[in-house]
Structures are given as C-alpha cells and as structure tokens.
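J.: Build me a structure from this.
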Amino acid sequence: MELDNLGIILVTFTFVPLILCKISKAAKYYIKMVFYSFSLILVSWLLIPVFLLRPKNVKNLLIYANMVKHLTIVLGIKWTLRGREHLSQNKPCVLIANHQTCLDALGIYRTRRNTGEIHAFKKGAFYTAIHHQVPIIPVVFSSYRHFMDHKKKVFDEGEIIINALPEISTIGLGIKDIDDLMERTKQQMIDVYDKISEEVSEKSK
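T.: As a prediction, this is how the structure comes out:
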C-alpha cells in the first residue's frame, strides 16, 4: 500500500506540472522558476565543500556553471559559453557581468535590470581591481527577452550566450582612472551584448 501511495505521489509531481505547463503560460512560468530556484540552492549546497577547499579560485565559477547548465536542460535552456579560456587562468581577477535575472546567478560584481541594455556599473568592483592591481574580466550574457518576460509571466525555451572577454589590465592605474576604466569596460560589454543578443533573437524566430 505504501508503495502504491509513493507511486501516486511520484506520478502527481511528475505529470501534473507537465500538463499545467502545456495548458497555461503563467503556470509554466512559475513551475520553471520554482524548479530553477530550487536547483540553484541544491547546487550551491553541494558545492560548498569544493569552494571551501578552493577559495578565491575563478574556476569555481566554471564548476558551478557546468552543473547549473545540465539542470537547466530540463527547462529548455541552451547555454553557449564563449571565451572559456579567459575564465581558466590561475590568477586573481575581478569578474564584471551584466546581471539580468536569477538565470545568470554567476559572477561577482554585476550591473542589474533586465531592460534590454547595460546600465551604469557600481564603482566597488573597479576600486577593488585597481587597489589590488588585478585585471577585470567582463562576462556578457545575451538578452533573455526573446524567451522570458517576468511581467507577462512568460518562460519559454531559448538560448543564452555567455561571452567572456579578454582581461582589462589595471596595472599602473589609480583612483583617478576609475571613471575611464568603467566607461571602457561598459562600452566593450555593450558592443558584445548587442551582437550576441541579436544572434539569439534571430535564432528564435
């Protein structure tokens, strides 16, 4: 009897969400968001021991991203990473990424809001990079707007391109150079963001 009840529970939690996803876009949105959020928490907990053994190692980001990538296949999300070599270096750096939603829960310092453009950065990341004389590595995520819309409760299938750019040196720079460094970094990211966002948008048509 207990096995029968367990079977009913498993079927319910497997097929009911699938059916709801087929008949309601809003249900599909919420089910996918819950699944993804739970996956992030699970992966984070599983990797805590690894990160404690490898503190401040930029390759931890690749391990985390690789695990999340496989989990999000269930959501119909395809991740394409470009410039992996820039994230595989064994030296300290500051990562700057254009954070849009919880889907890109990666990176250290980020500029927020999913409005289809890259907004002004916070200066903290640049102070840190200059103070420690370590390079900045920009990481650009393509727009999600072709498959995700929080206001309309839409979460369809789609592709996300992550493009890690060559490092930007801060050697010899001082506090007076922060604004120029921020502008140079932002412009590089905008150019790549526009290009890869157009690419994924064209593929989705």
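J.: CA atoms for contacts and neighbours, from now on please.
T.: Noted.
J.: for this structure, what's the longest helix?
T.: Longest helix of the chain, by residue count under DSSP state H: helix 25-53.
J.: Now it: buried residues?
T.: 25-33, 36, 39-40, 51 (16 or more other C-alpha atoms under 10 Å).
J.: Which of these sits closest to residue 10?
T.: Lowest distance from residue 10 to the buried residues of helix 25-53 (C-alpha to C-alpha) belongs to residue 31, with 16.1 Å.
J.: got a list of what that closest one touches?
T.: Neighbour list for residue 31: 17, 21 [criterion: C-alpha atoms under 8 Å, 6 or more residues apart in numbering].
J.: how deep is the closest residue to residue 81 other than its chain neighbours tucked in, by neighbour count?
T.: Take residue 81 and drop its neighbours on the chain: the residue closest to it by C-alpha to C-alpha, 6 or more residues apart in numbering is residue 162, 4.8 Å away. By other C-alpha atoms under 10 Å, 20 other residues sit near residue 162.
J.: want to put them side by side, so please do this one too:
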Amino acid sequence: MSASYFEIFFAAFILVLPFLYESSQTFRFYVKFFAYYIIVSFNAVFFIPVFAFRPKNVRNLVVASHICKFISPLLGLKWIIRGRDNLEKERACIIVANHQSSLDVLGMFDIWPIMDKCTVVAKKELFYAWPFGLAAWLCGLIFINRVNSGKAREAMNTAGEIVKEGKIKLWVYPEGTRHNTGTIHSFKKGAFHLAITAQLPILPVVYSQYYFLDEKKRVFNQGKIIITTLEAIPTEGLTLDDLEDLMDRTHSAMSKVFDEANKEVHQICS
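T.: Predicted structure coming up:
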C-alpha cells in the first residue's frame, strides 16, 4: 500500500513539474543551472578515461565541445559568432574576454572547434571541483593560485612559454570575477603583463550582455548572445612602460563593441 502512495505522489510530482517550470521563474532558474552542472559533470566523467590517453592535450577541449554544444539549445541559448577569421588563425596569442557568468563556458564550447588549440587560465579552486576539475586538467587548463601572487605570476610565465612553443591561444578573463551588470569592469594586469613580456598579441573577445539572466532575482530565460572577436592588438616592441596604455586601449575597444552588440541583441529579441 505504501508503494502505491509513493507511486501516486511521484506521478503527481512529475505532472506538476511542467507547470512549475512555466509559471515560476525561480524554479526555472534552479532547474536550468542544475541541468547545466549535472550534464557537464556527467560528460566530464565520460571523458576522463578518454582524455587520459593524451593528458594535458589542449585539443581534448575540441572533442569535449562537440558533445557539450547541445547544452545551449537545451537551456534556450543561442550564440551568434562574429569575427571567426580572427579566431581561425593558427598563432600564439592572449585572448581576453569579458566575464559575466559560468554560462560563458557554453559560448566557448561553440567556438573551440574554430580556435582549435586554446587553453584557459582558471582559478586553482576549480581543479578541486571533481569530476569537472580533473577533466579540465586533462584538457590542459592552467590553474593559478590567485591568493599567492608569486605562484600566480610563475604559472602565467610558464603558460606563456607553453603557448608560444605550441602556437596555442591562452584564454584569460582579465576582470577576474564575474559581472553581469551591463558594463565591462576594470582589468587586472596579469594577461597584459604576460602579453608584453612574451611579445604575444592580445585578441579581444566580447560577449554581449546576458539580459536574460539575473542571479539576484533568480531569472534565467531564453536568450541570444553575440560573441565578437576583434582584430588582434600587437605587442611587438612594447615594454612594461606601455602596460597601462595597452590595457586602456583594449578595454576601450571591447567596451565599444559590447555596447553596440547589446543594442543589436535587444533589437533582435524585441
């Protein structure tokens, strides 16, 4: 008899889920993020033994992206890619991108096959978020200790040598933390310091604002995002005396594209 009551309760719960999903933005918010993290974790478990055959190979990320691309349409997200030619070139460079949410990774899944060889600078704590952290390590992600500036600088210098030798793109979020506030916040110096010392070009990538997402109000609706890759900014001949100017020029160029893309994406979705 108890089993029957359980079955009735479970059936009623399943039936009410679609209603809750459509009627409650908070419920929809948590369901979408739960699905996102569960699917990524499941894929990580699946890929770990595959990646173990060629550990720390950045092309593992291309393999993962082909499988993980389906997450975006499942969540109601569509990525519009601009400036593909700038991403396709085989060259070592420092990609700097604005950082708005953990959803940024889903956009990267769409462009990793275009970039081919690219790795990411990530905070060390992410490595311990297994199984994702282990899979990311096997894909060649570079983890830095943001608390210890000396070790962080050493890791970045090592990363510079790796990308130069292998003609790999190094993806960095120079804002440091996530901001979905309708503006690109000030940059930290690490990526630009590395670009100058290693004489590697800066390749700016701009995500339009996540107007469909509000984590404070627990809103996660359908949405479109424009990802624009700008022309590379050369650093040949620059010294650390030019650091601030390089940061300002990059921030200014990205902010201009960010504002333009925001206007366009709102027109597309209105």
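J.: Need the three-state assignment for the corresponding residue of structure 2 for the residue nearest to residue 81 of structure 1.
T.: By TM-score structural alignment, residue 162 of structure 1 lines up with residue 227 in structure 2. Residue 227 of structure 2 carries the three-state label strand when classified by DSSP: H, G, I helix; E, B strand; the rest coil.
J.: Under the alignment, what does residue 132 of structure 1 map to in structure 2?
T.: Aligned by TM-score structural alignment, residue 132 of structure 1 pairs with residue 198 of structure 2.
J.: Please, where are all the helices along the stretch 151-270 of structure 2?
T.: 190-197, 243-269 (DSSP state H, counting those that start in this stretch).
J.: For these, could you give me CSV that also reports distance to residue 204 of structure 2 and mean neighbour count?
T.: Conversion of the helices of the stretch 151-270 of structure 2 to CSV gives the following (distance: least, C-alpha to C-alpha, whole Å; neighbours: other C-alpha atoms under 10 Å):
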stretch, distance to residue 204 of structure 2, mean neighbour count
helix 190-197, 11, 21
helix 243-269, 7, 16
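J.: Select, out of the ones you listed, the one closest to residue 21 of structure 2.
T.: Comparing the helices of the stretch 151-270 of structure 2 by C-alpha to C-alpha, helix 243-269 comes nearest, at 21.4 Å.
J.: Which stretch of structure 1 lines up against that closest one?
T.: Going by TM-score structural alignment: helix 243-269 of structure 2 matches residues 178-204.
J.: and residue 143 of structure 2, what element?
T.: Here residue 143 of structure 2, judged by DSSP states H and E, is contained in strand 142-144.
J.: counting contacts, what elements does that strand pack onto?
T.: Where contact means 3 or more C-alpha pairs under 8 Å, 6 or more residues apart in numbering; DSSP states H and E, strand 142-144 of structure 2 is packed against strand 118-123, helix 149-166.
J.: Out of these, which is closest to residue 99 of structure 2?
T.: strand 118-123 (12.1 Å).
J.: Report the buried residues of whichever helix or strand comes after that closest one.
T.: Later in the chain than strand 118-123 of structure 2, the nearest helix or strand by DSSP H and E is helix 132-138. Residues of helix 132-138 of structure 2 classed as buried by neighbour count (16+ other C-alpha under 10 Å): 132-138.
J.: Centre of the chain to helix 132-138 of structure 2, how far?
T.: The chain centre lies 15 Å from the centre of helix 132-138 of structure 2; the measure is C-alpha atoms, centre = their mean, to the nearest Å.
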